[in-house]
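Participant: Next come a sequence and a model predicted from it.
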Amino acid sequence: MARGTTIKKTISPIKILSIDVGGSHVKAVVLNSEGQLLQQYQKITTPSPANPASLIKAIKTLTKDFPPYDYISVGFPGYVKNGVIKTAPNLDNTSWKNFNLSKKLGTALGKPAKVVNDADMQGLGVVAGKGLEMVLTLGTGFGSALLLDGNLLPHLEMAHHPFTKHNTYDDYIGEKALENLGDKKWNKRLKKVLAVLKTVFNYDTLYIGGGNARKINFKLNKNIKIVTNEDGIKGGARLWATPNEQSPVKVPAKKVNHQN
């Protein structure tokens, strides 16, 4: 080798399999390190019963023809601690208790996996990274996440906190409430919830996602934005981003645009 010759290392682009587990569907896509979709967003019906074995099988079926990926990110509808599921109220609480989904799914798919609450992962995908930002997901249940300057704050299971004397947030504006009450009364309840959250959290921006966000029929404040599941699943890329130089994924600060 000639003196002074510099060897340049070629760094392969990192690809992340991002999975959003919901009460009705499991969604997945492969992303690049900037959160851009490398394929069409795909989904499969959530199995019933939705126990660990059936869910992992469904994920393997859904992703069997996906392009190659290096890491796995999962948003799960329940309380998650260090990749271990503590609660899964809209799936099967008993079978999921203390189940290490990050380890088991990583083994099943042969790649390192990280698992967080689904609203937390959606928050990573949609927030602007400025000030106190709150994320709500309106789906089978009621999900929530808080981020400060783009960083996740400790997860609060607001869904199971009492909103009225007899109803939790899940009971009050979850999927069953929507089905029983109809769109008009459900929207009236949602207005009450948003008024309470505005007073309690004094957020800079609120993002509302989940399948039932499309049912909202009243005008929202300027600092409230509707986001899609496709936006939220991009948080899978940010889940692997860390502040240190050893991070496998480098995600730029710029975020995706949101619907108004």
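Facilitator: That came through fine. Residues are numbered from 1 along each chain as shown.
Participant: contacts, neighbours, all on C-alpha from now
Facilitator: Noted.
Participant: which stretches of the protein form strands?
Facilitator: 15-21, 25-32, 42-45, 71-76, 80-81, 84-85, 99-100, 113-117, 132-138, 142-148, 151-152, 205-209, 224-226 (DSSP state E).
Participant: Please name whichever of the ones you listed is nearest to residue 107.
Facilitator: Distance to residue 107, taken as CA to CA, is lowest for strand 113-117 among the strands of the chain, at 8.7 Å.
Participant: A further structure is provided below for comparison with the first:
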Amino acid sequence: MIILTIDVGGTNVKMLTTAIDEKRAFPSGPDLTPEQMVAGVKEKTADLEYDVISIGVPTPVVQGKIFREPHNLGKGWVGFDFEAALGKPTKMTNDAAMQAMGDYHGGRMLFLGLGTGLGSAMIVDGILQPMELAHLPFKNSKTFEDYIGVRGLERLGKKKWRATVLEVVKLLKAALEAEYVILGGGNARLVDEPPPNTTLGNNNNAFLGGFRMWDQSIGGASLRVEEREAPRVIRHTGESDNKITTLFLDIGGVLLTNGWDHNARILAAKEFHLDYAQLDERHHLTFDKLETGRLSLDEYLDRVVFYQQRTFSRRDFQEFMLNQSQELPEMLEFMTAVKKKNRLHVIAVSNEGRELNEYRIKNFQLGNLFDCFISSCFVHLRKPDVEMYRLAMDVAHAQPKQIAYVDDRPMFVEIARALGINGICHRSLRETKHSLLALGLDVDV
């Protein structure tokens, strides 16, 4: 079997087969349509023999189909039948996911593609999850792609751009609990000193990833990589588009106690002999910036507690805050078992300040349950902002009806339902279990 891999980028379309070590290419650009892409491929490969095709495209791909029009190409990609147009059996994935498959060597790997835009994918223990991190908000109402895509490089210059890349890598590595990061794409070569546990990928591995979509043995790889959605391809299984593939979970009030909430602040006022009304007022004037990552915990405490001399230490107060987070063991065990039994993708959608969020992730080993964390401190948005839910859907590559969302706040559940997500207001393990069962999940765990 001869495989043709097509790597569709914002600047060029590149091709390579398993039979001949000779790359072919032609320009793409912001106006490239799928019809033009197919015509270019046929022209450039007219003298080549191949049996099957892999295509990587710079946009979300769900169950082998383009989910949204690419930001850096022309129109008409959604719904286009590439297999019919090219006349060969064809598999399609996100372009970053395709290179990630070629670069992967075990564990939890985050791939970031630095090119015209920003590609991203995560592989966890051999399970591939394409991601859409590019359009998450980063700074000054701009996205990650605005800063470390080609627009950011042109605006910032190489020195500032490199520093920003290092900042983004550190942030996303922490948010996604990655063991290591691979930087790919045409501009990765400009990162002359990658941060710890980060290496520059070989861009030829995009072709290797495409080959491995058909034959995992190519390239001498000893690790299998499985696209997470492959078991749910409708034409093979007859499953409905509405089958639940993804869980969005709040953390406080669902898996853990609500850490620094109203009750915890009452306890703090009693424990440290504070004026509760003053503490609560200062908290409400400040917590939005804390939870959206615009204030550190130290800055928050300076404004809320240590704006005057105290008889207790900052360390004692911080320890008290952290200790208010306690595990709800039955829920954590139940959700972990449900994920495994139903082969679900699980994403945290939570409001939390950075330091408390990181403490919870590490102390309660939440990385064992969650595939990624859409935390307010990372994305600079807070529930009930509807954009936070939309970002989570983009990262999950899931339709609203394929998502079950569990939260203990009724208003947050109502907003999710308005988007078409299956919202569950958590009150008890028994009620949540019943609600998940009604959505078709196997909860006999």
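Facilitator: Structure received. It should be emphasised that the depicted structure is a prediction, and the values quoted were computed from it without experimental measurement.
Participant: quick one: TM-score?
Facilitator: The pair, once superposed, lands on a TM-score of 0.79 when counted by TM-score structural alignment, normalised by the length of structure 1; 221 aligned residues with a CA RMSD of 1.8 Å.
Participant: on that earlier part again, dump the strands of structure 1 into a markdown table; add distance to residue 57 of structure 1 and mean neighbour count as well.
Facilitator: Compiled in a markdown table, those are given as follows (distance: least, CA to CA, whole Å; neighbours: other CA atoms under 10 Å):
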| stretch | distance to residue 57 of structure 1 | mean neighbour count |
| --- | --- | --- |
| strand 15-21 | 13 | 27 |
| strand 25-32 | 11 | 23 |
| strand 42-45 | 11 | 16 |
| strand 71-76 | 15 | 26 |
| strand 80-81 | 20 | 19 |
| strand 84-85 | 17 | 22 |
| strand 99-100 | 15 | 18 |
| strand 113-117 | 16 | 24 |
| strand 132-138 | 25 | 24 |
| strand 142-148 | 25 | 23 |
| strand 151-152 | 30 | 16 |
| strand 205-209 | 27 | 23 |
| strand 224-226 | 32 | 19 |
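Participant: For those strands, give me JSON lines that also has distance to residue 159 of structure 1.
Facilitator: Shown next, in JSON lines, are those (distance: least, CA to CA, whole Å):
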{"stretch": "strand 15-21", "distance to residue 159 of structure 1": "17"}
{"stretch": "strand 25-32", "distance to residue 159 of structure 1": "19"}
{"stretch": "strand 42-45", "distance to residue 159 of structure 1": "23"}
{"stretch": "strand 71-76", "distance to residue 159 of structure 1": "14"}
{"stretch": "strand 80-81", "distance to residue 159 of structure 1": "14"}
{"stretch": "strand 84-85", "distance to residue 159 of structure 1": "16"}
{"stretch": "strand 99-100", "distance to residue 159 of structure 1": "21"}
{"stretch": "strand 113-117", "distance to residue 159 of structure 1": "12"}
{"stretch": "strand 132-138", "distance to residue 159 of structure 1": "10"}
{"stretch": "strand 142-148", "distance to residue 159 of structure 1": "5"}
{"stretch": "strand 151-152", "distance to residue 159 of structure 1": "18"}
{"stretch": "strand 205-209", "distance to residue 159 of structure 1": "14"}
{"stretch": "strand 224-226", "distance to residue 159 of structure 1": "19"}
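Participant: closest one to residue 188 of structure 1 among those?
Facilitator: Closest among these, using CA to CA: strand 132-138, at 14.5 Å.
Participant: what range in structure 2 matches that closest one?
Facilitator: Counting by TM-score structural alignment, strand 132-138 of structure 1 pairs with residues 108-114 of structure 2.
Participant: and the counterpart of residue 218 of structure 1 in structure 2, how many neighbours does it have?
Facilitator: Residue 218 of structure 1 maps onto residue 193 of structure 2 when the alignment is built from TM-score structural alignment. Using other CA atoms under 10 Å, residue 193 of structure 2 has 12 neighbouring residues.
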